[in-house]
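Trainee: Turn this into a structure:
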Amino acid sequence: MKRSVLIAAGLAVAIVVWMASGHFSSGTDSTASQEASATSAPASAGSAPSLATEVTLKHYQAQDLAITRTWQGEVVPVQTFNLRLQTSGTVKMRHHEKGDTVRAGDPILTLDPADRLARKAQAEAELALRRQTLEANRALFKRGLLSDTQLKTDEALLAAAEAALEQINRELDYTVLRAPRDGVLTALTAEPGEAHVSGESVGTLIVTSPIRVTFGIPQQEIRQIRTGQAVEVKLADDTHLAGAITWIAPQAHDAMRTFEAEADIPVTEPVKLGQSATVTVKLGTVKAHKLSGALLNLAADGGLYVKAADSQNRVIRYPVELVQADPDGFWVSGLPEDVDLIVIGQGFVSAGDTVKPRRQAEPAT
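Mentor: Sure thing, here's the model as predicted:
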């Protein structure tokens, strides 16, 4: 029995020693594993370094840009005349028809002058009689045979006869209706044989040269515009003309917030009125770059900027201001005269990043 107790005690000691040996061995392996992992981590990072982003650059150079403002307008006549008779009578002849082009002073229609010619003959006879009477009475007055009152009466009668003849001659002139200015007859209603009264409208004439273009100037641009400024006008029929601003309204339109304006345009050939027109005014010349809208970025403060690369291949951010918008691009200011802008890949880089640039191939010539 003593022997069996000794065997059991020996086995217990052996088990304890074995367990203790296994515990310390496991701890040593764990520490070694952690050290190996820590040692291998830098090696892994060093084996895959970060690469610079590839971008495409395009060289831009500033150009002289004529600053312009453009508005849409309409061609209207400078002046429209309502043709009215200045005396009564019966139409004897029409010298022109609706649609005819006339010159200032050309006869348009004539009233029958017969009754006025008869009255003119009477007035001329009366005037001749008054002159003879006054001449004879002056001789009598010098001889003391005629009173001063009678002589003054004869002088007054002569003046009245002269005025009557002048009135008849004026009425005879009025029997011919003449064009007040060069233009086109757009209406002529009086027909031969018809009786008309003084002041009656019998037609319309519009002045065709110069023409007038009416347009609206937005309130944001009104400070840049003044009367006398030269304008270029392109009509709907592709006619190109030049003129000057002649009038700007002192008050903006309540609803549109635009100022009505007019420009008079001299023309040598007839222009169809009522057609639309594009009015352009040049404000000066500045240095600017023309860019695609895809290159413009919106900053947090609402401004615009573009991305470029410097000589160290680092991304630079340039704030720009919009100068003018064209159908095929945007003109901006704020860039160096010569600059390399990122045209491909700009969405993947930020200011200060290092990039791997390549040049955009120039188009073949």
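
Trainee: going forward, measure contacts and count neighbours with C-alpha atoms only.
Mentor: Will do.

Trainee: Could you confirm Phe330 falls within a helix?
Mentor: No: applying DSSP: H, G, I helix; E, B strand; the rest coil, one finds Phe330 to be strand, outside a helix.

Trainee: give me the number of residues near it?
Mentor: Per other Cα atoms under 10 Å, the neighbour tally for Phe330 reads 19.

Trainee: same question, the one 5 residues further on
Mentor: Here the count is done by other Cα under 10 Å, and Leu335 has 20 residues near it.

Trainee: Same question for Thr110.
Mentor: Thr110: 21 neighbours (other Cα under 10 Å).

Trainee: Check the gap between it and Ala52 for me.
Mentor: For Thr110, the distance to Ala52 equals 92 Å [Cα to Cα, to the nearest Å].

Trainee: Kindly report the same for Ala12.
Mentor: Taking Cα to Cα as the measure, Ala12 falls 66 Å from Ala52.

Trainee: SS state for the residue lying closest to Asp340 once chain neighbours are set aside?
Mentor: Closest residue in space to Asp340, ignoring its immediate chain neighbours: His59 at 4.5 Å, by Cα to Cα, 6 or more residues apart in numbering. Secondary structure, three-state DSSP: His59 is strand.

Trainee: His59 and Leu151, how far apart?
Mentor: Per Cα to Cα, His59 is found 102 Å from Leu151.

Trainee: Alongside the first, I'd like the structure of this one:
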Amino acid sequence: MLALLWLLTGSNDDEAAEPTSAAESQPSLIPNVQVRDMDAQGVRRSLTINGVTEPDRSVAIASETSGRVQELLKSAGDQVADGEVIARLDPRDLNAQLRTARANLEQARLEYEGAQRLGNQGLQNRSQLAAAEAGYQSAQAQMEALELALRDTQIRAPFAGVLESLNLEVGTFVSPGQSVAEVYDYDPMRVVGQVPETDVTFLQAGQSATVELVTGEQLIGELTFVGTVANPATRTFKVEISVPSSPKNLAGATAKATIMLAEQSGHYVSPALLNISDEGQLGLKTVGRNNHVEFTPVTIVRSDTGGVWVTGLPSRARLIVVGQGFVNAGDVVNPVAVGDSNLASGQ
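Mentor: Model prediction:
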């Protein structure tokens, strides 16, 4: 009886021990992830604009009168000052006509002054006085017209710049309105480009820009114009950047402008940590309240060889840096903190 009782007692102990041992050996269903607490920092986003160079202004000079080219004072490519004479046309008999007109004006002036004196004495009626005045005004108008015609025989630069082309040769005949030269003003020079509709709201006139020309030269410029009407084909807006004159001025050459935008609050992370949601949004996975995984959409504002600056995260975020590929938004995780580092790197 004692032996039977002992056997029965030993069997119950083994059965009672089995559930306890199985419970202890069952693994936890909550996954571990490594996290890093990250604080937001100030970052300035840069916007790169590809464009072409243009002169500040340009004009095609047209002849004001007809005549034969008598003298060329400038050549294509020369610098010209404001109002400087580029070429002269043959004045023909304009100088002789002008001398006659001056003599006629002097005679008409004397007759008009004499008529005024006689009128004051009552010896000249109003009709005679008016006729003398009309003769004087006519002589003056004729002389001014001849002086203008003589000035028109001198083809001048309308402003300071570069004489880009000169379509004249000594002895050729030009007509009124005929284009004879082109002058380009490169001081300042402009860089004209297009920006996407998503970026145009960050721009405003007066912002500083760094411009790199096709020659490799870098110039500091200023944003002077931001368009308000989009190109219907590309949905982009025209912008203009003014830069100082370059030693080698080129119109229509490729240029790249970089504009630093206003400072924003962002986080610097490794590109490997970025995820794409089922909706196609770019974001990062963080651990929120009650250790739940959260997916936060972010926007890349700046990048370099070491990482990317993103905005969209809260000021302080617990970023999942290891294991983010095995958990989804809403999952409960066991966060394990990792050491501090300047850059959160994904694995």
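
Trainee: quick one on the thing from earlier: for the residue nearest to Asp340 of structure 1, give me its contacts.
Mentor: Neighbouring residues of His59 of structure 1 by Cα atoms under 8 Å, 6 or more residues apart in numbering: Asp338, Val339, Asp340, Leu341.

Trainee: out of those residues, which are inside strands?
Mentor: If you go by DSSP state E, those have Asp338, Val339, Asp340, Leu341 in strands.

Trainee: Show me which of those residues are buried.
Mentor: Buried members of those, counted by 16 or more other Cα atoms under 10 Å: Val339, Asp340, Leu341.

Trainee: will you turn those into a markdown table that also has distance to Ser30 of structure 1?
Mentor: Listed next are those as a markdown table, based on distance: Cα to Cα, whole Å:
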| residue | distance to Ser30 of structure 1 |
| --- | --- |
| Val339 | 59 |
| Asp340 | 56 |
| Leu341 | 55 |
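
Trainee: contacts for stretch 49-67 of structure 2?
Mentor: Under Cα under 8 Å, 6+ apart, the answer for stretch 49-67 of structure 2 is 89-91, 149, 152-153, 155, 157, 173-195, 250-258.

Trainee: whereabouts in structure 1 does that stretch align?
Mentor: With TM-score structural alignment applied, stretch 49-67 of structure 2 matches the range 71-89 in structure 1.

Trainee: how distant is that stretch from the center of its chain?
Mentor: Centroid displacement of stretch 71-89 of structure 1 relative to its chain, using Cα atoms, centre = their mean, to the nearest Å, is 26 Å.

Trainee: Same question for stretch 104-119 of structure 2.
Mentor: How far stretch 104-119 of structure 2 lies from its chain's middle: 64 Å, per Cα atoms, centre = their mean.

Trainee: And for stretch 265-283 of structure 2?
Mentor: 29 Å.

Trainee: first vs last residue of that stretch, how far apart are they?
Mentor: 16 Å.

Trainee: which of the residues in it are buried?
Mentor: Within stretch 265-283 of structure 2, the residues scored as buried using 16+ other Cα under 10 Å are Ser265, Gly266, His267, Tyr268, Val269, Ser270, Pro271, Leu273, Leu274, Asn275, Leu282, Gly283.

Trainee: Gln167 is in contact with Ala123 of structure 1, correct?
Mentor: No: between Ala123 of structure 1 and Gln167 there is no contact under Cα atoms under 8 Å: 9.6 Å.

Trainee: The two: who's more crowded?
Mentor: Remark: of Ala123 of structure 1 and Gln167, Ala123 carries more neighbours, 21 against 14, as counted by other Cα under 10 Å.

Trainee: How many neighbouring residues does Ala36 of structure 1 have?
Mentor: 11.

Trainee: Just give me the mean distance for the strand ranked longest in structure 2 relative to structure 1.
Mentor: The longest strand of structure 2 (DSSP E) is strand 41-62. For strand 41-62 of structure 2, the mean deviation from structure 1 after alignment is 1.9 Å (mean Cα distance after the TM-score superposition for structure 1).

Trainee: Only the buried residues of that strand, if you could.
Mentor: The neighbour-count check on strand 41-62 of structure 2 (16+ other Cα under 10 Å) flags 43-47, 49-56, 58, 60-62 as buried.

Trainee: same question, stretch 42-55 of structure 1
Mentor: Glu54, Val55.

Trainee: Can you tell me how far Ala123 of structure 1 is from Ala136 of structure 1?
Mentor: Using Cα to Cα, one gets 20 Å for the distance from Ala123 of structure 1 to Ala136 of structure 1.

Trainee: swap in Leu298 of structure 1?
Mentor: 102 Å.

Trainee: Next: Ala236 of structure 1.
Mentor: 75 Å.

Trainee: What of Val343 of structure 1?
Mentor: With distances taken as Cα to Cα, Val343 of structure 1 is found 107 Å from Ala136 of structure 1.

Trainee: Which one of those two is surrounded by more residues?
Mentor: Neighbour totals were compared for Val343 of structure 1 and Ala136, and Val343 leads with 21 against 11 (other Cα under 10 Å).

Trainee: which residue lines up with the more buried one in structure 2?
Mentor: If you follow Val343 of structure 1 across to structure 2 using TM-score structural alignment, you land on Val321.

Trainee: Following element in sequence after the longest strand of structure 2, please.
Mentor: Using DSSP states H and E, the helix or strand that directly follows strand 41-62 of structure 2 along the chain is strand 67-72.
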